[in-house]
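[1] Have a look; sequence and predicted model below, questions after that.
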Amino acid sequence: MANRQDRRTVTKSHMDKGAQALRRGDPREAAVWFGKAVVSEPKNASAHHNLSCALADSGALDLAIVSSCRALELNPKHDNAVKRLGSILKTPGLTLNRLPAPKGLLVAFGVADTDHTTLGPLAAQMIRQNSALTPAFELMEQESADAAAEWLCSKAGLKALGEPLLIALLTKTINRDLVVEKLLTALRRRCLLDRPVSELPPTPLQRVLAALAIQGAINEFVFATSAEEDRTLDCLQRDVETQLSEGGRIGGEALLYALYRPLKDLSAAGKLLEINPKKLPEPLRRVVEFTLRQDQEEATLKADLKRLRPIDAAGSTHVAAMYEENPYPRWLSMDIPVEGSWTRQLRETVGELASGLADTPENVLVAGCGTGRHALYCAFGYAPQNETLAIDLSTASLGYAMRKTKSFNARKLSFLQADILDLDLLGREFDIIESVGVLHHMADPMAGWRKLCARLKPGGVMRIGLYRDLGRQDILAGRAYVRDKKLTADPDGIRRFRQALIRDDAELADQTWRDSLMATPDFYSASEVRDLVFHVQERNYTLPEIGESLKELGLLFGGLEGPRSLKTAFRQKHPDPGAPQDLEAWWAFEQQHPELFRRMYEFWCIKPTD
């Protein structure tokens, strides 16, 4: 007991010295002291977390990730460790030479209010390089994906398929690793073509196939298919529909079908919901709950959705139709911002220009909320007093939004189907309006922007996001390729586009835009690819064009949002306190450092009080 108390005393001393070093701005010295605390008490989760913070601030990001995962392994309820891990994994261009143990990452996947998207690339790398599945990837590199899929169906491979990290990756986020996608596509193909489909596969494989079917639902079945697979699926669909209509036994056919196509496409899909769940094979039951049950819930929510008026503007109807088919983006999880943190961030960016804004914003409008994630950020970020109204053209997107937001208990968030062009009918004004990634998809963006200005209170603040012309040249090239090849904006056309890039067709071999698009996260789901290169309507902007628009609207420029690297570099170049609100200074800076900017400008503008 005395030795334990002594160790705690020593650990506390080390932790105190580490904290003092951090306050002095010396993370390297802090890492030394926190490292000593870890040696003193190896199972102290807080010591590992503090070490992670110091290592991250020192630039040793791979070691910081190892420490964060160890903290989570020791204390699965360590919220700060989850936040720190997610923050590190968002670092642009992150490369890891040392990987953590998987248990801590699995804990992070189990935390509801964290963005699992940030965990996906690390999970995929660990699965490829340091898991029971690594031999399959080595075999795929040495021989072929089909050989690797065959090994996975062997006794040794089936044991490897029990890898928990693979199940988490497939069911918690979109896989954005092409090597993992290649193996999964080959495994799916082998299961469909190389066994009697009426038989359920061995139990370890069933679990993975259920997870793979859920991944298909998440990425909207973006994986490539062959002509042989398509023919087999057509026959399989008829067999499953016969089983459902005649009340026959539901076996392996339905599970294999769910690997490739939405269950809702079956003519008698509703009967899967009527069957006693206990009579469905367990893996198929999981897929039915994740897909058809959620579709049913969204349909119920849409039925109660309030509408401002019918969507009938010529430039709005075809955009609405696109998002009815592909609600965007399909998100599964998110980080909940600290209450009121967005209000503080706004004031820090805009400075004195925000003096006319109420201390606690009461009314927030999210114009073009899509599937609701940004609306949730606003509801929490501008809390505690705000009422947030989120509008969108698409009922499918709003249904998805309402289903997803129910679990977050955002009591002051409401949804409405409405066109920005009809906002005069609201009869309300707002302290803050957010419209990010929306106006550039309107037939007349300025007409929409004027409608937003009319709903903004004097002294109110608006955040706008517009596509950046200089940052989308690769996307413009991709859109041109789609037009030249006459690819259709449907699942087949989207898969054909992706496969042309993945296969490295000869005509694309020297095209730098190909590699750029494949590196973007939007390449890995159907709705994101459609929004990226198949969109029915969009335009790009330069900062001078934005300046002209602000002048015409009578709005003041309040500053750009962007990554920390952008803001830090700008402040070094322009240390004057008022420089962030100087649009011309930003334009000159962009000419010198275009690589620091994102694909979209996000900026604040203010409506003067007089």
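    Received the coordinates, thanks.

[2] going forward, measure contacts and count neighbours with C-alpha atoms only.
    Noted.

[3] Contacts for the helix or strand harbouring Arg479, please.
    Secondary structure from DSSP states H and E places Arg479 in helix 473-484. Under the criterion C-alpha atoms under 8 Å, 6 or more residues apart in numbering, residues Thr488, Phe497, Thr512, Trp513, Arg514, Ser516, Leu517, Leu532, Val533, Phe534 lie in contact with helix 473-484.

[4] Run a quick neighbour tally on the nearest residue to the last one once chain neighbours are set aside.
    It stands for Phe534. Sequence neighbours aside, Ala489 is the residue nearest to Phe534 in space, at 5.9 Å (criterion: C-alpha to C-alpha, 6 or more residues apart in numbering). Neighbour count of Ala489, defined by other C-alpha atoms under 10 Å: 21.

[5] take the one below as the second:
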Amino acid sequence: MVIDKSLEAMQQGIALQQSGQLAQAILSYQKALKLNAKNPLVLYFLGVALQETGKLEEAVNSYKKAVALNPDYVDAHYSLGNVFKARGELDSAVSSFQRVISIKPDFIKVHNSLGTVLQKQGKLKAAAASYQKTIALKADHFGAYYNLGNVRQEQGDLDAAVTSYKKAIAIKPKFAEAYTNLGAVLQFQNKLEEAIVSHKKAIELKPDFANAYYNLGTAQMDAGKYELAFFELQHAVTIEPNKSTYWNSLALCVEKITIDSYHQDLEQLFLRMLDQPIVLPKRVMGTITNMLFQHPNFISVLEFARTDDLENNLQEAITQLTQIPLFLKILELSPNQNLDGEMMLSGMRSAIINSWDERTDDPNRLLFCISLAHQCFINEYVYIETPQETFAVNKIIGEVERFLEEKRPIPPVLIAILGCYRPLYTFSWAKSLLEFSWPNKFLEVIKSQISEPLEEQAIRPTLPSMTTVENVTSMAVRDQYEDNPYPRWTKAGLGDEPKAVAQALKVYAIDLSNYKSPAQPRILIAGCGTGHQALQAASRYADSHILAVDLSLSSLSYALRKTKELQFNNIEYMQGDILELGSCGRDFDLIECRGVLHHLKEPLVGWQVLVDLLRKGGIMKIGLYSKIARRQVIAAREMISELGYDASRENIRQFRQELITMSRKPGSEVDSLVGSEDFFSLSDCRDLLFHVQEHQFTLPEIELILKDLGLQFLGFEINNNHTMSNFKELNQEKNSLVSLSRWHDFELQNPYTFGNMYEFWVKKI
């Protein structure tokens, strides 16, 4: 009979499927369906085979046909729900799983599966109920206890999370994932030694468990054991090199360690790290430079610089440095942050220009000059220039103009040397250089110093204005930032997993309690500068629309060029004054204003404008200078005023040189200034020491301001794990993290805790 042949084909398919021959099994099921198209069992098995081969759309169709023929077919409904889950169709998955429960309420695994989908949807209470139902049906279901622990952790009920993870481990003692998640909760509770033991147990059970190495590394960072953390985080990125969060934590760790000797394997690791989009080069520049200082080649060149003998040994110095690819790379990505390094680089620059007409065909000289041109452009020509160098610069300019007049090929090294002293786009003949054929590596200099700035100049007149800029202080601040795009950056350090607002802020231990993330958050970046903050927000918050406003057209042009380059389309840039934004006719779910309010003549007036733009229940990130942390800055600003320096480029360079000289004297009190990353570029130094308007605050003052503005303090955004751990150790009472008086006491004992600025989150009550 036909039915018998259909069953025979189905049984053959099952046998083939059990032996792993999925393609042949599918053919057998399809043959069975040709003989009897209305057999739900065949359709179910076909769906399973299609699902196993990754043909999810076809699997869905097969399962749907099966349940259409048999509406109470539990296995088909359950498998259909799993396919929907795999495809990210969460509402459909929930419907399928709930259908299973309506047919067979005691079907154990469906409750656990439903919980995982509800958890992904952010319905944590419902997810917990599903896991608890699973446990009620099967008391030793370790997976449900594990999942329940994950939910409790998300809900902030850390004690309950610990209990659930421990029950999962009791049932399944070799459950590595439960051990490392338990460790993560213990870590958040500041039980660091227990956390470290738990993570190590996970690694013991699963030696290739990248996430356990990552968690162990972050726990050791919290404990201030940065060298140990560095070792573990290396394991994590080696096992899973495509995980951006692992590289980001490795970079944070690298920032905190000192490497006393050169290691070739670390050079390769750092080269890979600097290629990661999430890693900010500025963060790791100091540690990498310190390691390179131990490189034999570096030691030789530094000795030439210290003995003022670079000109006599220039070719040897160039050869030595071009053999260190990591050094050339960091020069191209971020300003040098080391005074000895600055001495060497400025000395190399001087020696090269003083012999500019020698060996113009030397490939090593060109290679080094390319990297140095990038460095000088990035630091905005912050080095002192001697009259002899200025004379040589003018000679090179004349030589280049002769080449152009005579239509002769220009040696690229001449343009590279010139790019070490002047931004190339400022010359009237800059566009003509775009028509030449250049070596590939040199094209990067042409791009950064000519093509991109010219693109910004073209963007500038197209930028819309949101408000007028009429306030006298606002105009002075705007004029300061029109001189150079500020801050200039090469890499955005973007994450690759945008999340709902509440989930994105979990990493900072911000207490959002009953805050509900908006589905499509409207975000204002007030004072966006060159777009770095706006781009980070765009990559951090899922389904967001961002309005980014700034006074400076130079900065906004840079921001828009970078945004187009990175292919973000959810950021709107406009020129405007924060003081005038009240009339913009918009409101926002989230506002970020970092490092802006303290440059207003009346910071509280501007802050009130932002509060009025924030929706009720909305959240805001604020960055303000700390009066305690900026004591040396305040003293330096007073010195600048007494000496009569203005904010011209020459005066900034000259005052920097005075501070460098002072720093080398015994008992110097300017160490935090010359050690600041902001000291090593012209615009950063202007912003640090020469700003036309600056206010500083204390935490007691901020506490009173928040009360007046109707804002609830949610917590500081602190990237230093060890700082947070130290605070927790000293302040174990409930709600200490949101106590500004506790933080004030801590800052008094640790005055550089907020060296950059206070960065904190508040909620509109």
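    Happy to help now that I have it. Computed from a predicted model, the values in this text were never measured in an experiment.

[6] care to give me the TM-score?
    After superposition, the two chains reach a TM-score (TM-score structural alignment, normalised by the length of the first structure) of 0.84; 577 aligned residues with a C-alpha RMSD of 3.4 Å.

[7] Now the helix or strand just after the helix holding Arg479 of the first structure on the second structure. Mean distance?
    The first helix or strand that comes after helix 473-484 of the first structure along the chain, using DSSP H and E, is helix 491-503. Comparison of helix 491-503 of the first structure with the second structure after fitting gives an average deviation of 1.7 Å (mean C-alpha distance after the TM-score superposition for the first structure).

[8] could you give the angle of the next helix or strand after helix 491-503 of the first structure to helix 491-503?
    Heading C-terminal from helix 491-503 of the first structure, the first helix or strand you meet, by DSSP H and E, is helix 512-519. For helix 512-519 of the first structure against helix 491-503, the angle by axes from the mean of the first three to the mean of the last three C-alpha atoms, to 10 degrees is 110 degrees.

[9] quick one: helix 512-519 of the first structure to chain centroid distance?
    Mean-position distance between helix 512-519 of the first structure and its chain equals 19 Å (C-alpha atoms, centre = their mean, to the nearest Å).

[10] same check, this time on stretch 237-250 of the second structure
    13 Å.

[11] Find me the equivalent region of the helix holding Arg479 of the first structure in the second structure.
    Counting by TM-score structural alignment, helix 473-484 of the first structure falls onto residues 631-642 of the second structure.

[12] biggest strand in the second structure, by residue count?
    Ranked by residue count under DSSP state E, the longest strand found in the second structure is strand 614-624.

[13] mean deviation (superposed) between it and the first structure, please.
    Comparison of strand 614-624 of the second structure with the first structure after fitting gives an average deviation of 1.4 Å (mean C-alpha distance after the TM-score superposition for the first structure).

[14] Contacts for that strand next, please.
    515, 587-598, 696-697, 757-765.

[15] which helix of the first structure spans the most residues?
    For the first structure, the longest helix by residue count, based on DSSP state H, is helix 2-23.

[16] What are the buried residues along whichever helix or strand comes after it?
    Downstream of helix 2-23 of the first structure, the first helix or strand assigned by DSSP H and E is helix 27-40. Buried residues in helix 27-40 of the first structure, counting neighbours by 16 or more other C-alpha atoms under 10 Å, are found at 27-38, 40.

[17] can you give me the helices for the stretch 251-400 of the second structure?
    264-274, 281-292, 296-306, 314-321, 325-333, 339-353, 363-378, 387-405 (DSSP state H, counting those that start in this stretch).

[18] JSON lines for these, including mean neighbour count and distance to Leu46 of the second structure?
    Formatted as JSON lines, the helices of the stretch 251-400 of the second structure follow (neighbours: other C-alpha atoms under 10 Å; distance: least, C-alpha to C-alpha, whole Å):
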{"stretch": "helix 264-274", "mean neighbour count": "16", "distance to Leu46 of the second structure": "45"}
{"stretch": "helix 281-292", "mean neighbour count": "21", "distance to Leu46 of the second structure": "52"}
{"stretch": "helix 296-306", "mean neighbour count": "18", "distance to Leu46 of the second structure": "66"}
{"stretch": "helix 314-321", "mean neighbour count": "18", "distance to Leu46 of the second structure": "64"}
{"stretch": "helix 325-333", "mean neighbour count": "20", "distance to Leu46 of the second structure": "54"}
{"stretch": "helix 339-353", "mean neighbour count": "19", "distance to Leu46 of the second structure": "67"}
{"stretch": "helix 363-378", "mean neighbour count": "23", "distance to Leu46 of the second structure": "60"}
{"stretch": "helix 387-405", "mean neighbour count": "14", "distance to Leu46 of the second structure": "73"}
